[in-house]
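In: coordinates only, sequence not included:
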């Protein structure tokens, strides 16, 4: 059973036992707003440029259905996180 007080890590399944487990020596940003609100995204392997650009994350809850993506990225005022929802993309 998962700990309901800890955010879920993006990419883990709803039924995963370790859905809320973060890995040591990994860096995470919280996703703010939109369909993935409150989840954590592992940004450990991203370059500085990739972190600046943000990411299109697959979600079944986008305006475009199961094949859609949600755009998340850093803000100028808080470049290290959380990443905010910028909208849905096909």
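Out: Nice, I can see it. Small disclaimer: the values here were computed from a predicted structure and weren't measured.

In: all contacts plus neighbour counts: C-alpha atoms, from now on.
Out: Fine.

In: confirm residue 51 sits in a helix?
Out: Yes: assessed by DSSP: H, G, I helix; E, B strand; the rest coil, residue 51 belongs to a helix.

In: ok, it - contacts?
Out: Counting by CA atoms under 8 Å, 6 or more residues apart in numbering, residue 51 makes contact with 43, 73-74.

In: of those residues, closest to residue 56?
Out: Distances from residue 56 to these, taken as CA to CA, are shortest for residue 73 (8.8 Å).

In: okay, now the one to match up with it:
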């Protein structure tokens, strides 16, 4: 990923197009920041997720991972409810 691609991702919600007129977070929604890996800096909307779902983390489809069309794996960091940390990629 080059610098221009990285700038496009920062502050944007995962799943929103980079050219969307408002790709940022929405009021009244709950987000965690994705830290590390191919989706670093994106926000993941976890509104309505149960504590069990949050504890399980997320396997997020992306073309930016090691395996194009695969998933980037993110898990919550114990004691930090605001971030999911990258743990690897999956085909």
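Out: Arrived safely, thanks for sending. What you see is a predicted model; the values in this text were computed from it and never measured.

In: now the buried members of the contacts of residue 51 of the first structure.
Out: 73-74 (16 or more other CA atoms under 10 Å).

In: in strands, which of the contacts of residue 51 of the first structure appear?
Out: residue 73 (DSSP state E).

In: from the contacts of residue 51 of the first structure, which single one is nearest residue 29 of the first structure?
Out: Among these, and counting by CA to CA, the member closest to residue 29 of the first structure is residue 43, at 7.0 Å.

In: alignment lookup: that closest one to the second structure.
Out: Structural alignment (TM-score structural alignment) places residue 43 of the first structure against residue 46 in the second structure.

In: wait, is residue 6 of the second structure part of a helix?
Out: Yes: the assignment for residue 6 of the second structure by three-state DSSP puts it in a helix.
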